[in-house]
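> output the structure for:
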Amino acid sequence: MRGLKGKTVVVTGGAGGIGAATCLRFAEDGARVAVVDLNQEAADGVVAKIKAQGGEGMAFSVDLTDFDATVAAVARIEDEFGAIDILVNNVGWDLFVPFLKSGPDFWTKIIDINLRAVLNITHPVLERMSERGAGRIVSIGSDAGRGGSSGESVYAACKAGVIAFSKTIAREQARRGITSNVVCPGVTETGMLENFMEAAGDKEKLRTAFTRAVPLGRLGKPEDLPGAILFLASDDAAFITGQVISVSGGLTMHG
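The predicted structure is shown next:
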């Protein structure tokens, strides 16, 4: 992709699944990658892989649900690694729980991780981007936030919020040269999906049902997502903002 070499990229939830695959792809294209994750050891592992392929990366352990800690981490990243050019809001977590079987403690956890964490890191990063008059933000949504998903009511609400938030940022910051777009994964083989299916029960039956529902005939893999993410972060997408693209194997086909 054009325009990624030498850029500083922050990927939240960068230690596993889609996040790790995205970090490695950015590094392959010559970007400096800040791997942000609560799990320091796992983040260090991703950085080791980046360095093994000749790339540049640093790991930052951050609790993104804590605003003050997040603001301090953004300052540290810029001090140690350079001005942030690209932010990928990938952090997320979910569990299969029908709404009437859930309660406020569960809602708070889901909202904090999937929505508040996005607000917490976008605010200080966007402040700096806006001052410089340049930047790319790519947030990972979900088609659950576009069409709903049984057992994921609060998660779906959060992802719908991420989509609306991203479009609003796109409008507010367009004149500052900043773009904001969303990539929505379909059913993707990650640790989060495994936990989701385990909680739902009859895991293999559910996996088979998901697979049959995908027109391309398989579940997504983490490596299926970075292409769309890097495109939206690149110079090739300089005239694209406020958009949502699904990477779902055709499971969802939104107009």
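
> contacts and neighbour counts: CA atoms only from here.
Fine.

> Lys101: how many residues sit nearby?
8 (other Cα atoms under 10 Å).

> report the central residue of this protein.
Nearest residue to the geometric centre of the chain (Cα atoms, centre = their mean): Asn90, 1.6 Å.

> let me see the contact set for that residue.
Val11, Thr12, Gly13, Gly14, Ile18, Gly19, Ser139, Ile140 (Cα atoms under 8 Å, 6 or more residues apart in numbering).

> one more: Val74?
With the criterion set at Cα under 8 Å, 6+ apart, Val74 makes contact with Ile121, Pro124, Val125.

> and if we set it to 7 Å?
Pro124, Val125 (Cα atoms under 7 Å, 6 or more residues apart in numbering).

> just the helices in the stretch 1-150 of the chain please.
17-28, 40-52, 67-81, 104-111, 117-132, 144-147 (DSSP state H, counting those that start in this stretch).

> dump those into JSON lines; add distance to Ala164 as well.
What follows is those, written out as JSON lines (distance: least, Cα to Cα, whole Å):
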{"stretch": "helix 17-28", "distance to Ala164": "22"}
{"stretch": "helix 40-52", "distance to Ala164": "29"}
{"stretch": "helix 67-81", "distance to Ala164": "21"}
{"stretch": "helix 104-111", "distance to Ala164": "15"}
{"stretch": "helix 117-132", "distance to Ala164": "12"}
{"stretch": "helix 144-147", "distance to Ala164": "10"}
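
> name the stretch among those that sits most buried.
Highest mean neighbour count of the helices of the stretch 1-150 of the chain: helix 17-28, a mean of 24 (counted as mean count of other Cα atoms under 10 Å).

> elements contacting it?
In terms of contacts (3 or more Cα pairs under 7 Å, 6 or more residues apart in numbering; DSSP states H and E), helix 17-28 is packed against strand 32-37, helix 40-52, helix 226-233.

> ok, back up a step: top of the contacts of Asn90 by neighbour count?
For the contacts of Asn90, the largest number of neighbours (other Cα under 10 Å) sits with Gly14, at 31 neighbours.

> isn't that residue right up against Arg25?
No. Gly14 lies out of contact with Arg25 (Cα atoms under 7 Å); the separation is 11.7 Å.

> for stretch 184-197, which outside residues touch it?
Outside of stretch 184-197, the residues within contact range by Cα under 7 Å, 6+ apart are 17, 93-96, 140-143, 203, 206, 219-222, 245-248, 251.

> sequence B follows; please return its structure for comparison with A:
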Amino acid sequence: MDISVSLMGKVALVTGSTSGIGLAIARVLAKNGADVALNGFASPDELADIITSINKETGRKALHFPHDLSNLAEASELVSAVTSEFGKVDILVNNAGAQYVAGIEEFPDEQWERLLAVNLTAAFATTRAVWSQMRDRGWGRIVNTASTLAFQGEARKAGYVSAKHGVVGLTREVALEGARLGITCNAICPGWVLTPMAAKQVEAKAVELKISFEDAAQKFVEADMPTGRFVDPSEIAAGVLFLCSDAAKSITGVALPIDGGILVTGTRLV
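Purely as a prediction, here's the structure:
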């Protein structure tokens, strides 16, 4: 998917951007002119490959910041570190995510705390940290990755569902505070995207049903997606790109499903 938007002169911080949806977002923002700050876990060789490919493909500056977003202090410090290297942050994409699947009686305390920290608290911390500079410049774009599970529930995902509901609430509140400051805040709500995190769930289902990964993936798609296919990360990135553009300056506080029609059917969600 090729959408052209001019982000020349902008700096984008994308959390959880070393793979999957976040990497697709970082690439498309760089392709459209933004310098990009990457954050997430990867090996040194993988990081070098990612940064080199972004540099070669887009000509934009790209750097990695290793801050652990499960730690509130590190999440808060991330914006300062990026600002020190790039001079500012114009676009903040809170995409980092974590998942754990267990029944409510067996759900471990540490996993509950980790999921809330990574999926929700980190977005609050980075938003709070970037706010003053966006306010002073009179321009800012904040996009939070939620989920179709920000609207409904799914058994055995108490931490994830709770956090993603919270992400939409945070998005709406921040949108109100930024409405007269030139700062927009929106959420994207993906359906099934075959990211590494989703692949683990497909693998677990394959083991449970004693079928191949491909067959299990198709069962997920057939059960949930009216389109009958996974959403491609590039489609999520295109939605984020639009929300970061001046064409979307009057769109704020929105939770945008990019879900292949899941929410139309009301079936099991991700």
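
> so what corresponds to the residue nearest to the centre of structure 1 in structure 2?
Matched by TM-score structural alignment, Asn90 of structure 1 corresponds to Asn95 in structure 2.

> hey, where'd the strands end up in the stretch 101-250 of structure 2?
140-145, 183-190 (DSSP state E, counting those that start in this stretch).

> rewinding a little: out of the helices and strands packed on helix 17-28 of structure 1, which gets nearest to Tyr155 of structure 1?
Nearest to Tyr155 of structure 1, of all the helices and strands packed on helix 17-28 of structure 1, is strand 32-37, at 19.4 Å by Cα to Cα.

> other SSEs contacting the closest one?
Strand 32-37 of structure 1 is packed against strand 8-12, helix 17-28, helix 40-52, strand 56-61, with contacts defined by 3+ Cα pairs under 7 Å, 6+ apart.

> biggest helix in structure 2 by residues?
Longest helix in structure 2, counting residues (DSSP state H): helix 158-178.

> how close does the aligned partner of Leu38 of structure 2 in structure 1 sit to Pro124 of structure 1?
For Leu38 of structure 2, the aligned residue in structure 1 is Val35 (criterion: TM-score structural alignment). Going from Val35 of structure 1 to Pro124 of structure 1 by Cα to Cα, to the nearest Å gives 17 Å.

> Arg2 of structure 1: what's it in contact with?
Contacts for Arg2 of structure 1 were tallied using Cα under 7 Å, 6+ apart; they are Ser234, Asp235, Asp236.

> now the buried members of those.
For the contacts of Arg2 of structure 1, a burial check counting by 16 or more other Cα atoms under 10 Å picks out Ser234.

> picking that back up, got the buried residues for the longest helix of structure 2?
By 16+ other Cα under 10 Å, the buried positions in helix 158-178 of structure 2 come out as 158-172, 174-175, 178.

> okay, and Ser246 of structure 1 sits in which element?
Per DSSP states H and E, Ser246 of structure 1 falls inside strand 244-247.

> onto which residues of structure 2 does that strand map?
Across structure 2, the stretch matching strand 244-247 of structure 1 (TM-score structural alignment) is residues 255-258.

> that stretch vs structure 1, average offset?
Superposed on structure 1, stretch 255-258 of structure 2 shows a mean distance of 0.7 Å to its aligned residues (mean Cα distance after the TM-score superposition for structure 1).

> so what's the residue count around the aligned partner of Ala228 of structure 1 in structure 2?
Structural correspondence for Ala228 of structure 1 with respect to structure 2 (TM-score structural alignment): Gly239. Gly239 of structure 2 sits with 17 neighbouring residues when counted by other Cα under 10 Å.

> for the residue nearest to Ala102 of structure 2 when sequence neighbours are not counted, give me its contacts.
Leaving out its chain neighbours, the residue that sits closest to Ala102 of structure 2 by Cα to Cα, 6 or more residues apart in numbering is Arg156, at 4.6 Å. By Cα under 7 Å, 6+ apart, the contact set of Arg156 of structure 2 is Val101, Ala102, Gly103, Ile104.

> tell me the one among those residues nearest to Thr184 of structure 2.
Nearest to Thr184 of structure 2 among the contacts of Arg156 of structure 2 is Val101, at 32.6 Å by Cα to Cα.

> pretty sure that closest one is in contact with Lys157, am I right?
Yes. Between Val101 of structure 2 and Lys157 a contact is recorded at 5.2 Å, counting by Cα under 7 Å.

> pick out whichever of those two has more residues nearby.
Lys157 (19 against 15).

> residues contacting the equivalent of the more buried one over in structure 1?
The alignment partner of Lys157 of structure 2 in structure 1, by TM-score structural alignment, is Glu152. When contacts are counted by Cα under 7 Å, 6+ apart, Glu152 of structure 1 touches Phe96, Val97, Pro98.

> hmm, 8 Å instead?
Contacts of Glu152 of structure 1 were listed using Cα under 8 Å, 6+ apart, and they are Asp94, Leu95, Phe96, Val97, Pro98, Phe99, Ala144.

> from Ser61 of structure 1, how far off is the closest residue to the fifth one other than its chain neighbours?
Closest residue to Pro98 of structure 1 apart from its sequence neighbours, by Cα to Cα, 6+ apart: Gly151 at 4.2 Å. Remark: distance between Gly151 of structure 1 and Ser61 of structure 1 (Cα to Cα) = 30 Å.

> Glu80 of structure 1 -> structure 2?
Glu80 of structure 1 maps onto Glu85 in structure 2, by TM-score structural alignment.

> scratch that, Val62 of structure 1 is what I was asking about
Correspondence of Val62 of structure 1 to structure 2, assessed by TM-score structural alignment: His67.

> state the number of residues packed around its match.
Other residues near His67 of structure 2 number 19, with proximity taken as other Cα under 10 Å.

> confirm for me that it is in contact with Ser80.
No. In this structure, His67 of structure 2 is not within contact of Ser80 by Cα atoms under 8 Å, at 11.3 Å.

> need the helices and strands packed on helix 17-28 of structure 1 in TSV (columns: distance to Thr211 of structure 1).
Formatted as TSV, those follow (distance: least, Cα to Cα, whole Å):
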stretch	distance to Thr211 of structure 1
strand 32-37	30
helix 40-52	29
helix 226-233	21
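
> about what we covered before: nearest to Asp85 of structure 1, of the contacts of Asn90 of structure 1?
Using Cα to Cα, the contacts of Asn90 of structure 1 come closest to Asp85 of structure 1 at Val11, 11.4 Å.
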